[in-house]
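Trainee: just coords:
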């Protein structure tokens, strides 16, 4: 993550850029002790005036000792990329080129998508040296966030006078999906299923589509897998060994319409869908497949053709970071037409969406069914935990009974729609937000193992 660096600009304020420090008022308060004797002897009042004049002179001397803004430099330093729902640490560095040590208070203009409270830190920078202080942010939205100026108030160690200034550290920062969670899930899933996958591959003679090797015939092998040309050359039976096909195409399709703006446990359904897509992309690329991305609302948002390798994964992360929810209904038909026109060869389309609560068939189902004759479609739906709990809870009052019946009808309607999808040749899963990534990765691995493509 790049840092921002700038010197304070003394011309950014229209009013006086200096003031009295906290200890100056303390000195004035001490001078009030002359006020009591002054009621008896007026000479003590002159002593108080002299004390105040001396304090003002010391304040002016301290003000002149303060570094000019041109002698200071501010830096905003990121220790790691900003990720959704993951705390990040930001450091503010103050570089002091003057010959006097200073104590400063810096306030950073942080976007509300990263922090709801002002970020104010205290920094001490020695003469000809620098100092740092850190604060934390917790991103709640993906995409680009814009930082503004850093406002600075600084004093000498006497703290009699202070100056104000600001530095233009305007910076646009991209908030990515939760990469750490995706990597942890990916490593766990691959390790936990690697042994099982190897065992199944040994049993899947003839079930795969990609030739792997030849070996001697073993009792129980399918006669259709015998390689007769190799058998003739070697003069004993030789069997073809197949493996799960690699280099297949997987499309991640993300609905960014209004239905996925609903929030569950602090994140929107769209955030869960993006995190699940990232986890799935890790596994698919690890398996040797090519992964493409299409996100859409009323119009197409992000589009990335199928590819493989680490550079392609980085490009996927960049595109996923820019997927933004829209307040309007998504145009599912346009997304389906785009995929049909782009992807001619049979592929796996993983469609992350939700179903509208309507008596009619949702448009997303009608659009997806257009593709089932050419592609294998896997629907990933995010359930509403509150709705499921309400449907399973026993009502205690009349109002609870009405809500209970309505919730049951909505759950049953979704079940009917999912059954229709499966009857038309599509795959469909519905899970709670926290289980969506794991469920989709498991279904993807099962599709690969069963050679459904």
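Mentor: Thanks, I have the structure now. The shown structure was predicted, so the numbers you read here are calculated from the model rather than taken from an experiment.
Trainee: C-alpha from now on. contacts and neighbour counts both.
Mentor: Fine.
Trainee: Assumed residue 374 was part of a strand.
Mentor: No: secondary structure of residue 374 (DSSP: H, G, I helix; E, B strand; the rest coil): coil, not part of a strand.
Trainee: Return the residues in contact with it.
Mentor: Residue 374 makes contact with 345, 346, according to CA atoms under 8 Å, 6 or more residues apart in numbering.
Trainee: next, the one to line up against it:
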């Protein structure tokens, strides 16, 4: 009895069968006016019932006619496309059509997630799709549901295949290797790599090597050249190492604003993780300070083997608060815990000149003791609104107000420059690239 109930639960009738039944019903209506067609209608109805029974037998003759499983990484990268592989196999001796419904985590709100596939007799296929998470945390995948139809396509069998799994979504680590490749002698741009012209050279001597075309003639070592018998030898210098690089992340309400599904805090966290990796590749020490109305986590700058794991774990736990950040406490923490001159990269956001003016004394205090870079965000939605054509008076008012906000952001950059404070005003999607460009540029020019 339980098996019969289970079969009924797994059996569905297709729209094709419904359309045929409607057609036969209309035919029987026609027989009311033409009685001689009544027997033909019974034959059509009987034939359809027989075909449905045959279809059901074809679908249910095998206990496990369809097998499917999901393959994916145990950890997803936030803000990146993460691939999921579905392996589906048919054991039916005939061709079937199937609809795969993968129960993706609720965070994606994919309510109609369906993948159609046709499988030949005893065929195995691999399907690939990708998901882009926009928040950190735990993501729970459910089962895989497969709806199978035979060539008759009158009935449909449902397979509910266990595939529950939980994955963690961590700050964007897919970008780490990409930016490692450009961390040595170049900076990254939207179209490729471009070299930074160095002003002089650092005082960290590395080796004496043979001259090759392109080496700076000012680095020729004449004594070594004389000992070599006339072959030119040059001094090779490397960037200064073991400098401290701290990412200061504002977790207050200004960082909760979303762009393209991700909050500004998540953009800052992703950029901080990649920048820390680049700094470690450049033999600098990477550290972290997270703050809001109270001081959050402080990770001292270091380049020990577990530093990246410590930074990633700390960044994973960060959440925005709904109060205003206390910059006075930040200055006190920096003065007491960071005793050597360091590069401080402050990720925050200001929407008005007055909000910047409130924090400016504390920002200037940080800049007096350390090399400070303030990173805040363009409102890309306002930029799009400002580019819209004006067709009526209301749209004109909106355009004027929008341009006022955009201009105010640019004034903030000028205000910081007035006090010798470097800043980056960037769209959220370009945050990582812009920040790493600035770090590598300063590194090459020996500003830090």
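Mentor: Okay, I see it. All of these numbers come straight from a predicted model, not from anything done at the bench.
Trainee: Overlay them and tell me the TM-score.
Mentor: Scored by TM-score structural alignment, normalised by the length of the second structure, the superposition of the two chains gives a TM-score of 0.68; 411 aligned residues with a CA RMSD of 5.0 Å.
Trainee: mind listing the strands for the stretch 101-250 of the first structure?
Mentor: If you assign secondary structure with DSSP state E, counting those that start in this stretch, the strands in the stretch 101-250 of the first structure sit at 102-108, 119-125, 130-137, 143-147, 150-156, 161-167, 171-176, 210-216, 238-243, 249-255.
Trainee: Just name the most buried of the ones you listed.
Mentor: strand 249-255 (a mean of 25; mean count of other CA atoms under 10 Å).
Trainee: is it true that residue 344 of the second structure touches residue 243?
Mentor: No: here residue 344 of the second structure does not reach residue 243: they are 11.2 Å apart, not a contact under CA atoms under 8 Å.
Trainee: My read is that residue 110 of the second structure contacts residue 102, right?
Mentor: No: counting by CA under 8 Å, residue 110 of the second structure does not reach residue 102; the two are 9.7 Å apart.
Trainee: Count the residues that sit near the nearest residue to residue 437 of the second structure once chain neighbours are set aside.
Mentor: Nearest residue to residue 437 of the second structure in three dimensions, chain neighbours excluded: residue 187, at 5.2 Å (CA to CA, 6 or more residues apart in numbering). Other residues within reach of residue 187 of the second structure, judged by other CA atoms under 10 Å, total 23.
Trainee: can I assume residue 58 of the first structure sits in a helix?
Mentor: Yes: Residue 58 of the first structure: assigned to a helix according to three-state DSSP.
Trainee: contacting residues around the aligned residue in the first structure for residue 146 of the second structure?
Mentor: In the first structure, residue 146 of the second structure lines up with residue 152, judged by TM-score structural alignment. The neighbours of residue 152 of the first structure, taking CA under 8 Å, 6+ apart as the test, are 104, 105, 106, 107, 164, 165, 166, 167.
Trainee: residue in the second structure matching the second one?
Mentor: Structural correspondence for residue 105 of the first structure with respect to the second structure (TM-score structural alignment): residue 99.
Trainee: distance of its match from residue 65 of the second structure?
Mentor: Applying CA to CA, to the nearest Å, one obtains 14 Å for the distance of residue 99 of the second structure from residue 65 of the second structure.
Trainee: Repeat that for residue 89 of the second structure.
Mentor: Spatial separation of residue 89 of the second structure from residue 65 of the second structure under the definition CA to CA is 8 Å.
Trainee: and of the strands of the stretch 101-250 of the first structure, who's closest to residue 63 of the first structure?
Mentor: Of all the strands of the stretch 101-250 of the first structure, it is strand 161-167 that lies closest to residue 63 of the first structure, at 5.2 Å by CA to CA.
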